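Asks: show me the folded form of this:
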Amino acid sequence: MSSQDIPEENVPAERASDDHAGHGHGPVALADEQNPFADPGLPPHEHRIQDIDERAARRSERLVALLFVLSMVATVGFIASYVAIPNDKSVYIFPLGHISALNFALGMCLGVALFSIGAGAVHWARTLMSDVEIADERHPIEAAPEVKAKVLADFKDGARESALGRRKLIRNTMFGALALFPLSGVMLLRDLGPLPGTKLRHTLWSKGKLLVNMNTNEPLRPSDVAVGSLTFVKPEGLEEHDEDFQKEIAKAALMIIRLQPEDIKDKQELEWSYQGIVAYSKICTHVGCPISLYEQQTHHALCPCHQSTFDLSDGARVIFGPAGHALPQLQIGVNAEGYLEALSDFKEPVGPAFWERG
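Replies: Below is the predicted model:
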């Protein structure tokens, strides 16, 4: 339907005024022999059905709102799928075969949520927002005050013509869809790793666990540890062929050093040692590197990654480097058979600090 076929009384006031205004461009230069490429101007504006039929406009409004609501439902489905579907569950999808049910559900929900927001915005713009063609002359980069005033006026006109204030159903559902959708990204943060619970606060060490030499795989007696020596040990029962060996040794790795009792400055360190044999976590409290360097004369242990230095004669406190706190000490003793054993687990978490650490 062309604009000539539309009765004047059926055309909205703002549309009629735009048509009579010539769409914002000046007189059109006609082509002639001297200027064959003159600007032909804009064609006559053709009104959409939504411009002349409020019932059609209402249908478009409901369709846009439906798409935004669908996006909201898909976002809720994304969150529900993430919580409810197990990681190891699979589903058969033709022609893909067996795939992860969780990944499929998350992908579908995320895709529908994004598509619905985009489709709703496009349909809104194509059917309800103003589509009057306007030609404007180019102007210098530095705008004159009257141009700035015109831009502000155009912006206000655009906001008015978008019908955002008048089409409250679209406005509210759009805000709802845009507010809910970022929750999908927040939920993805959960995949940074499983919640640790109390795993960071406990190791395999417990009362009665023997100290086993990492090199010989034999339990240690006090006589096996010479003054000034450094020995790496593991808990009794932890073997290298175990499936979770790496995970457990990353927390339970221990180093024992024998000092002269009179060289130990820290009272707790002396009480938790046995005849000058002290046991400390081997895991650096900076980023978790294994400590492997020991200075016999100074009783200093050094982390090779970032040179954090700990004084093993003074509670393993940090004397240099970026480490945040001292190495945790393991309280040790000797059992009835004369072997070194742990008297408890570490009293504090080993390794780097974390948010919930007290």
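
Asks: for the rest of this, base every contact and every neighbour count on C-alpha atoms.
Replies: OK.

Asks: if you skip the residues just before and after it, what's nearest to M255?
Replies: Nearest non-adjacent residue to M255, counting by CA to CA, 6 or more residues apart in numbering: F232, 4.5 Å away.

Asks: mind listing what's buried along stretch 124-132?
Replies: By neighbour count, with 16 or more other CA atoms under 10 Å as the criterion, the buried positions of stretch 124-132 are 124, 127-131.

Asks: and this one, please, so the two structures can be compared:
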Amino acid sequence: MEKAENPFADPGLPPHEHRIQDIDERAAKRSERTVALLFVVSMLATVGFIAAYVAIPVDKVVYIWPIGLTSALNFSLGLTLGVALFCIGAGAVHWARTLMSDEEVADERHPIEAEPEVKTKVLADFADGAKESGFGRRKLIRNTMFGALALVPLSGVVLLRDLGPLPENKLRTTGWKRGIRLVNQSTNLPLRPEDIAVGSLTFAKPEGLEEDDHDFNNKIAKDALMLVRLQPQDIKDKRELEWSHEGIVAFSKICTHVGCPVSLYEQQTHHVLCPCHQSTFDLADGARVIFGPAGHALPQLNITVKDGFLEAASGFEEPVGPSFWERG
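Replies: The predicted structure is shown next:
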């Protein structure tokens, strides 16, 4: 009786068929140029990402079919970054499919711990694969790939800009300058000296700054002011006394730790407390820090009186709020 044939016999690997690029150098050159083109497009898309991030306003809205109204900045960033990443992937895939070796080789499984001769063989196979890929010989592909891979991370580096303001004068300037009246932030009326009682805490803003202004929040974050009326004999700091008016002193309301609004005043000690991290300032001694993580005193605004109303005699002499890298 004849033994039945195994229906699941290993058919083995099919015969290897050469690609057109394996036998025609002109076809190989076309594939090389295609891969290089994809890498170059990736580089241009990365440059476009950076240009869009810098040039397109964050509040600009455009109509994109079929999405509808959308942020021009978000759409541009997504499109350019997507093209940059896609072209790197497409270039790598096309390179592998057309120019790298595609011959399948069957090898028997071996123990996890390789023998020395196996390790030698693996290293030799790796060297052969690198040679067959044309990585060393096809410099156009290699150089454009390196260029694309080097530029793509710049997309993330550019986004670091949002970690803080650019090194300009934004943090050094506020809405306060000579002749600007102090306006009560609660009543929106200009302040007179008699409006501020001894021991009271009043919050003020520059005249002309309105809550319905489109950039009100950005401006009040630097312009917010607090006024306290002390007995002149209780003021210890000489400059603070010179910059006050009949015991009325004006300091920035923005804590010099992380920018929280200082708002808790203790009348008997003349101390003011930031509710976020408990930084405490002595308003009778130049608003110096007496407790907490704040790095420096609250900036004082030089005030005077004109036509019966309190106004700034000058702007702040130092940046308000937390310390920053360019603060001298």
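
Asks: mind checking the TM-score on these two?
Replies: Comparing the two superposed chains by TM-score structural alignment, normalised by the length of the second structure, the resulting TM-score equals 0.85, with 326 aligned residues with a CA RMSD of 2.9 Å.

Asks: out of the buried residues of stretch 124-132 of the first structure, who's nearest K282 of the first structure?
Replies: Nearest to K282 of the first structure, judged by CA to CA, of those is W124 at 62.7 Å.

Asks: hmm, that closest one is touching S60, no?
Replies: Yes. With the criterion set as CA atoms under 8 Å, W124 of the first structure and S60 qualify as a contacting pair; they are 7.3 Å apart.

Asks: the first structure: which residue goes with F316 of the second structure?
Replies: Taking TM-score structural alignment for the superposition, F316 of the second structure sits opposite F346 in the first structure.

Asks: what's near enough to touch its match?
Replies: F346 of the first structure makes contact with 202-203, 205, 328-331, according to CA atoms under 8 Å, 6 or more residues apart in numbering.

Asks: mind running it again at 10 Å?
Replies: With CA atoms under 10 Å, 6 or more residues apart in numbering as the criterion, the residues that contact F346 of the first structure are 201-206, 252, 280-281, 328-331.

Asks: report the secondary structure state of it.
Replies: For F346 of the first structure, the secondary structure call by DSSP: H, G, I helix; E, B strand; the rest coil comes out as coil.

Asks: helix or strand for the alignment partner in the first structure of L37 of the second structure, just tell me which one.
Replies: In the first structure, the residue paired with L37 of the second structure according to TM-score structural alignment is L66. For L66 of the first structure, the enclosing helix or strand under DSSP states H and E is helix 54-84.

Asks: in that helix, what's buried?
Replies: 56-57, 60-61, 63-79, 81-82.

Asks: strands of the second structure, residue ranges please.
Replies: Counting by DSSP state E, residue ranges of the strands within the second structure are 61-64, 68-71, 182-184, 201-206, 225-229, 248-252, 264-266, 271-273, 280-282, 288-291, 303-306, 309-312.

Asks: and the helix holding L66 of the first structure, what does it pack onto?
Replies: Secondary-structure packing of helix 54-84 of the first structure (3 or more CA pairs under 10 Å, 6 or more residues apart in numbering; DSSP states H and E): helix 49-52, helix 101-127, helix 168-180, helix 182-188.

Asks: ok, which of those comes nearest D263 of the first structure?
Replies: Shortest separation from D263 of the first structure across those is recorded for helix 182-188, at 51.9 Å, computed as CA to CA.

Asks: what does the closest one rub up against?
Replies: With contacts defined as CA under 10 Å, 6+ apart, helix 182-188 of the first structure is touched by 74-79, 82-83, 106, 109-110, 113.

Asks: can we see that at 8 Å?
Replies: Contacts of helix 182-188 of the first structure from elsewhere in the structure, counted by CA under 8 Å, 6+ apart, are 75, 78-79, 82, 110.

Asks: also stretch 170-177 of the first structure?
Replies: Counting contacts by CA under 8 Å, 6+ apart, the residues touching stretch 170-177 of the first structure from outside are 61-62, 64-65, 68-69, 71-72, 117, 164-165.
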